[in-house]
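**Student:** can't give you the sequence, but here's the structure:
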């Protein structure tokens, strides 16, 4: 029997009977993956036990993920509770997992897409074009034509050259000017690549007016992994100034896009989502009247805490250093796979031992268990493929398992198959009851 949340995935009410869905029906999977209704830990245990039983079968010990779609839904409810005015447009680039996208499409939120492929994925689920913003300020010409053909009108820009391109390819587009903000307190400073400085805003808007283009609002992005909640309030002030410039030129802006940079449920200390909401919500209400529609582009917020990675110890190396015994462990997913977030997203990952000597470690662990300085390495032949340079771990054996929490954002989506290692499989569960 399906739970209420799983029914949304099997029979989404918001996309039923839409012509577009009927046109794309042949592209939808005939069978959805199995969705368990079990705690994450139990799913992991059952998977590992099945590997032990089938240990002589080919590739049974490959690394895997457990994805909790219930956690994604909980994050949605949390958003609606703390930022009720701001409509989330999920940044699909953070995790385009088909079950995640299908769920979010079913509950009716919008999508931030950055390419033709991402737009195609969303449209194939019957999502209306109005629920998509093409939030890439510099777009390939053929992608703009595709957006035009499918009535995906909302798109961002931050330079005059892009305006001339859009004028030629999609003159009826609904344009959103992306302004530069202070992202100096963010792990990924997107302002290095995108965003119009405030001093350029008047001239860009004048160019849009001269080209008879329809600019409908302003967007910004405080950077991915923002570490200062006050950056959101500062960006809102800048957006208000840009709105005023538009009004002076005769534009009637009715859209504010506050971008991304929202912390996920895994962030419990420092800048939390609650702190961001407490700053951003009032700032928007103070600066913008209720007739201005406000959207956001959360990505990691929805998915970071929903995915757990499990890796298999495939090798151990004993190292003698300063009269101490240390260990190097090699596991079967790494920096060129799901752990690319360490390099590209500046993430720090933390290992948790699942089994030791083939036995459940968490059941027998004692406070006085002896641990050793250890490092954990991915499976490739590249020396940068290091997941943890120093961790205190008990002695592990080939065949033991290590768990990594909060692995849902910018991980699987950027995984390669370098050295011939395939991407990790995903097992789904639903802990929302």
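**Tutor:** Right, received. Where do you want to start? Quantities reported herein were computed from a predicted structural model and do not represent experimental measurements. Residues are numbered from 1 along each chain as shown.
**Student:** contacts and neighbour counts: CA atoms only from here.
**Tutor:** Fine.
**Student:** residue ranges for the helices of this protein, please.
**Tutor:** Ranges of helices within the chain are 4-10, 19-23, 40-53, 69-82, 98-106, 116-123, 141-149, 160-169, 201-210, 230-248, 273-287, 300-303, 341-344, 361-364, based on DSSP state H.
**Student:** next, the one to line up against it:
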């Protein structure tokens, strides 16, 4: 295991050998925490997993250029790694724009996707040379026409999100019926419209919705042509799952997208196709480790209750040193119930108690999970949560007073070599580096003439 400092700006990245997993690194960090008495919550981020997702997407959707949505996870490591891989970025606000620009991303690889942009954000984008912006109503057109007249606009379509876990079209996106009017309004305002976008929502369970959305986009392209627009950009949004358990869903969705693109936007039609992905890239890359700071037992049998089966039984309430106003933001954003992995080894057949996990604030909404069956835990015990990359990196919470949890970045030599090859140049080599290339089969990656392409793997299989 080698630590690389300064490879992605000021980030420290632990470079691990094949066979050394993120779990091994996690154990090292917990051992160090025990020795120093540090009980602060922290993340372990596998940047190799982010690289793997990027390469998998390039292989599955060869006509689509990947863009990353920092609103899902603003960690510098993810942004800088994807910037080095050549990804574009869909920024929803000024801080995201500033973060992406600080990573050296050129303006032509950025699109402003915020549906309700402030004038200051529009002007900041203009000052940075960012021209692409989305809109779905006349008010947004008016703001842009006044503040950024050279902007190139992308009309956002509403979609059927009835089978998506997170929906936004009830608030954002223009209906197909309103598109002609919006295009005519843009023409009257002398605003250039260059394309169409849509987003079907996170983890859509019916990939056929992509087909309908791409067909609708084609109709808008035809409307634009009738009005004299030369549209040349299609943004198909996200909605792809990056969780390993949904491997089949990803393959099915990309197959549907490829077929729909071939039908409605065939190769050679002159339209550039991009996708904006958030959870796909980061969901499985982040593992979160948190500590129990307070414990309280609560009798299940209440006075006057006739349920004798509960007499003498109790449940436990545990307060952790991070909550939903911090790193467990996914509870609100993704409507999920995080299930912990216990770091402390328990007896083979421990007694289980009804348990709930709460954040450190006094807010009654700061509930992380309820109805869990866990053995009795103690103050100071560590809990581990996997698949915590989405919506888990907020600013410091004014309620808890805590700073965002520290991130320990790691990636395998195999992933690092893939980044170097994909860039088409050799990046600075770390100390103790040796000549190495991706080994076929032994690391689970396959060799092509140009770069290492990763099939769908777990982090353990490449680390």
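**Tutor:** On my side now, so go ahead. Since the model is a prediction, treat every value here as computed from it, not as a measurement.
**Student:** picking up where we left off before, for the helices of structure 1, which one ends up most surrounded?
**Tutor:** Of all these, helix 300-303 carries the top mean neighbour count, a mean of 29, counting by mean count of other C-alpha atoms under 10 Å.
**Student:** distance between stretch 134-151 of structure 2 and the chain's centre?
**Tutor:** Here stretch 134-151 of structure 2 is found 28 Å from its chain centre; the criterion is C-alpha atoms, centre = their mean, to the nearest Å.
**Student:** repeat that for stretch 81-97 of structure 2.
**Tutor:** 12 Å.
**Student:** tell me, what residue is most central in structure 1?
**Tutor:** For structure 1, the residue nearest the mean C-alpha position is residue 94 (2.5 Å; C-alpha atoms, centre = their mean).
**Student:** quick one, which of the helices of structure 1 gets closest to residue 320 of structure 1.
**Tutor:** Residue 320 of structure 1 sits nearest to helix 361-364 of all the helices of structure 1, at 25.2 Å, using C-alpha to C-alpha.
**Student:** how far is that closest one from where the chain is centred?
**Tutor:** 32 Å.
**Student:** what lies in contact with it?
**Tutor:** Helix 361-364 of structure 1 has contacts (C-alpha atoms under 8 Å, 6 or more residues apart in numbering) with 353, 354, 355.
**Student:** re the thing from before, which residue lines up with the residue nearest to the centre of structure 1 in structure 2?
**Tutor:** Residue pairing (TM-score structural alignment): residue 94 of structure 1 is matched to residue 72 of structure 2.
**Student:** my guess is that match contacts residue 281, does it?
**Tutor:** No: with contacts counted by C-alpha atoms under 8 Å, residue 72 of structure 2 stays clear of residue 281, the gap being 9.3 Å.
**Student:** which neighbours do these two share?
**Tutor:** With C-alpha under 8 Å, 6+ apart as the test, residue 72 of structure 2 and residue 281 reach no residue in common.
**Student:** about what we covered before: and the match of residue 94 of structure 1, what does it touch?
**Tutor:** 278, 279, 390, 391, 392 are the contacts of residue 72 of structure 2 under C-alpha under 8 Å, 6+ apart.
**Student:** count the neighbours of the third one for me.
**Tutor:** What it means is residue 390 of structure 2. For residue 390 of structure 2, the number of neighbouring residues by other C-alpha atoms under 10 Å comes to 26.
**Student:** how close does residue 192 of structure 1 get to residue 372 of structure 1?
**Tutor:** Separation of residue 192 of structure 1 from residue 372 of structure 1 (C-alpha to C-alpha, to the nearest Å): 41 Å.
**Student:** ugh, wrong one, residue 425 of structure 1
**Tutor:** Distance, residue 425 of structure 1 to residue 372 of structure 1, by C-alpha to C-alpha: 31 Å.
**Student:** neighbour count: these two, which is higher?
**Tutor:** residue 372 (15 against 12).
**Student:** name the residue most distant from the centre of structure 1?
**Tutor:** residue 323 (44.1 Å).
**Student:** residues in contact with that one?
**Tutor:** Residue 323 of structure 1 neighbours (C-alpha under 8 Å, 6+ apart): none.
**Student:** then residue 346 of structure 1?
**Tutor:** Taking C-alpha under 8 Å, 6+ apart as the test, what residue 346 of structure 1 contacts is 187, 188.
**Student:** what's the matching residue for it over in structure 2?
**Tutor:** Per TM-score structural alignment, residue 346 of structure 1 is aligned with residue 335.
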